[in-house]
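> have a look at this fold, sequence not included:
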């Protein structure tokens, strides 16, 4: 197994996660590889919803949707700001996609199992969506809790208020917590409150920011090779 998918900034070469007691994971494109295109199914439903709501052609609706992501953190937040929509109807509709492209990953499970402490999900997706995905991946039993968009009063990451609510909900000390995420800007508030941060996925080695502690092209090898409490070094 290559260690090229793991990097410590700026100078350390080891992935030293000793002392971490709470492990917080984003869900989509973090716990499974972006290459399986699962989120493409959700994004198509979101685009269809924007087309129907705005009356714009599909290409213009896509531009609007991307601007919502940039300006508000989620398409839902943008739609709620610009249009009168039922957020719960939106969440139910866009996440009602088949899970066929997702499958259990033995290496992922083994990596998660070796983490000492508590594990949580922190997602801008819905509660139902999070539990469906975790069950399909075969790792739902490894997590103590899910903090979804409904729990954040529909205020998405990277809003610092949402991070605070998540920490309070699960009684997490940020100084002994590690946050895994595929969206770089969502790591900035985590680092600001003292969490260790890991950027996962295709952007891992191209994104810039002092708020990124570690980078991993793929989650399973990162988890299985990181130095944890009790490991020989």
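Received the coordinates, thanks. The model shown is predicted, which means the values in this text are computed figures rather than measured ones.
> from here on, just use CA atoms for contacts and neighbour counts.
Fine.
> what helices or strands is the host helix or strand of residue 39 leaning on?
Assigned by DSSP states H and E, residue 39 belongs to helix 38-54. Under the contact criterion of 3 or more C-alpha pairs under 8 Å, 6 or more residues apart in numbering; DSSP states H and E, helix 38-54 touches helix 58-72, helix 87-94.
> go again using 10 Å as the cut-off
Applying 3 or more C-alpha pairs under 10 Å, 6 or more residues apart in numbering; DSSP states H and E, we find helix 38-54 packed against helix 58-72, helix 75-82, helix 87-94.
> okay, those helices, which one's buried deepest?
Highest mean neighbour count among the helices and strands packed on helix 38-54 (mean count of other C-alpha atoms under 10 Å): helix 75-82, with a mean of 18.
> re the thing from before, in CSV: the helices and strands packed on helix 38-54, plus distance to residue 51.
Below are the helices and strands packed on helix 38-54 laid out as CSV (distance: least, C-alpha to C-alpha, whole Å):
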stretch, distance to residue 51
helix 58-72, 6
helix 75-82, 11
helix 87-94, 13
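> for these, which one sits closest to residue 123?
Of all the helices and strands packed on helix 38-54, helix 87-94 sits nearest to residue 123, with 12.6 Å by C-alpha to C-alpha.
> follow the chain on from that closest one and name the next helix or strand.
Next helix or strand after helix 87-94 toward the C-terminus (DSSP H and E): helix 106-113.
> quick check: buried residues in the helix holding residue 39?
38, 42-43, 45-51 (16 or more other C-alpha atoms under 10 Å).
> one more structure, for comparison:
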């Protein structure tokens, strides 16, 4: 893991890839807890479970299949459309436009893409609330991934093929370190976005890693990290 920003690491990058949840918005935002609670509620309604039992089942599916949705699809043939519509039906009014991040994204040379295990609609609504929706060229969501979530290798390959991404000329920003294993193996530069000191961390315990060989950079301030890259590259070329 390299804590120092070297301009040569990013000079060749032409595709900037970002996870959505807990990456493009702060880790202490109430957005992910709202989604998490909706997932629990969905399972409770579906199976007639109390809150604790629904929560336990939710986490079982998440750890085994990568997303609760995939577990429900494989084991119970649950409609992905119904699930995504219900779990992402949340109030995003707590999010505020992030002008610093918008400016940094606009200044990065090359394409900017979102790669998320959530839905395209959720990504669009969230990016809009953050004032970032015009910064990205496209969104690769769980539907585009054929409902196979990160960190599965096939999902990244599908993403690379869909958007003609050369991994050796791309960087990925992500809040869960295991989701950077395959990108690193394929030649992407990788950056882990972690909570600022004292910030709430909504990741599950098994998602939190220390130093890892597949993580090139770690930052708790995405806006400042990108601004530093732009400054070291001489101001960036702009465009989105």
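Received the coordinates, thanks. Keep in mind that what you see is a predicted model, and the values were worked out from it rather than measured.
> gap between the two ends of stretch 176-188 of structure 2?
Terminal residues of stretch 176-188 of structure 2 are spaced 15 Å apart (C-alpha to C-alpha, to the nearest Å).
> so for stretch 16-33 of structure 2, what gets flagged as buried?
Residues of stretch 16-33 of structure 2 classed as buried: 16-32 (neighbour count, 16+ other C-alpha under 10 Å).
> how about that stretch, which residues of structure 1 does it hit?
Mapped onto structure 1 using TM-score structural alignment, stretch 16-33 of structure 2 spans residues 23-40.
> need the residue closest to the centroid of structure 1.
residue 26 (2.2 Å; C-alpha atoms, centre = their mean).
> sorry, back to before: which of the helices and strands packed on helix 38-54 of structure 1 sits closest to residue 126 of structure 1?
Smallest distance to residue 126 of structure 1 across the helices and strands packed on helix 38-54 of structure 1 (C-alpha to C-alpha): 6.2 Å, for helix 87-94.
> how far apart are the closest one and its match in structure 2?
Helix 87-94 of structure 1, aligned to structure 2 and superposed, deviates on average by 0.7 Å (mean C-alpha distance after the TM-score superposition for structure 1).
> export the buried residues of helix 38-54 of structure 1 to a markdown table and tack on distance to residue 202 of structure 1?
What follows is those, written out as a markdown table (distance: C-alpha to C-alpha, whole Å):
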| residue | distance to residue 202 of structure 1 |
| --- | --- |
| 38 | 15 |
| 42 | 19 |
| 43 | 18 |
| 45 | 23 |
| 46 | 22 |
| 47 | 23 |
| 48 | 26 |
| 49 | 27 |
| 50 | 27 |
| 51 | 29 |
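> from those, which is closest to residue 227 of structure 1?
Distance to residue 227 of structure 1, by C-alpha to C-alpha, is smallest for residue 38 among the buried residues of helix 38-54 of structure 1, at 30.7 Å.
> farthest residue from the center of structure 1?
residue 55 (30.5 Å).
> tell me if I'm right that it and residue 61 touch.
Yes: using C-alpha atoms under 10 Å, residue 55 of structure 1 is in contact with residue 61, at 8.3 Å.
> shared neighbours of those two, anything?
residue 49 (C-alpha atoms under 10 Å, 6 or more residues apart in numbering).
> which ones are touching the aligned partner of the residue farthest from the centre of structure 1 in structure 2?
Alignment note (TM-score structural alignment): residue 55 of structure 1 maps to residue 48 of structure 2. By C-alpha under 10 Å, 6+ apart, the residues touching residue 48 of structure 2 are 41-42, 54.
> still on that earlier bit, residue 173 of structure 1: which of the helices and strands packed on helix 38-54 of structure 1 is closest?
When the helices and strands packed on helix 38-54 of structure 1 are compared by C-alpha to C-alpha, helix 58-72 sits nearest residue 173 of structure 1, at 27.1 Å.
> ok, residues contacting that closest one?
With contacts defined as C-alpha under 10 Å, 6+ apart, helix 58-72 of structure 1 is touched by 43-44, 46-56, 73-79, 81-82, 155-159, 185.
> again, only using 6 Å
Residues outside helix 58-72 of structure 1 that contact it (C-alpha atoms under 6 Å, 6 or more residues apart in numbering) are 47, 50-51, 75, 78.
> near the alignment partner in structure 2 of residue 113 of structure 1, how many other residues are there?
By TM-score structural alignment, residue 113 of structure 1 lines up with residue 106 in structure 2. Under the neighbour criterion other C-alpha atoms under 10 Å, residue 106 of structure 2 is assigned a count of 21.
> now do residue 74 of structure 1
Using other C-alpha under 10 Å, residue 74 of structure 1 is surrounded by 21 other residues.
> map it onto structure 2.
Using TM-score structural alignment, residue 74 of structure 1 lines up with residue 67 in structure 2.
> kindly report the same for residue 85 of structure 1.
In structure 2, the residue paired with residue 85 of structure 1 according to TM-score structural alignment is residue 78.
> pull up the aligned stretch in structure 1 for stretch 157-171 of structure 2.
On structure 1, the counterpart of stretch 157-171 of structure 2 by TM-score structural alignment is residues 164-178.
> now the terminal residues of that stretch, how far apart.
One end of stretch 164-178 of structure 1 sits 15 Å from the other (C-alpha to C-alpha).
> ok, now how distant is residue 224 of structure 1 from residue 188 of structure 1?
The gap separating residue 224 of structure 1 from residue 188 of structure 1 is 25 Å, by C-alpha to C-alpha.
> ditto for residue 222 of structure 1
Between residue 222 of structure 1 and residue 188 of structure 1 the computed distance is 20 Å (C-alpha to C-alpha).
> can you check residue 179 of structure 1 too?
Relative to residue 188 of structure 1, residue 179 of structure 1 is positioned 11 Å away (C-alpha to C-alpha).
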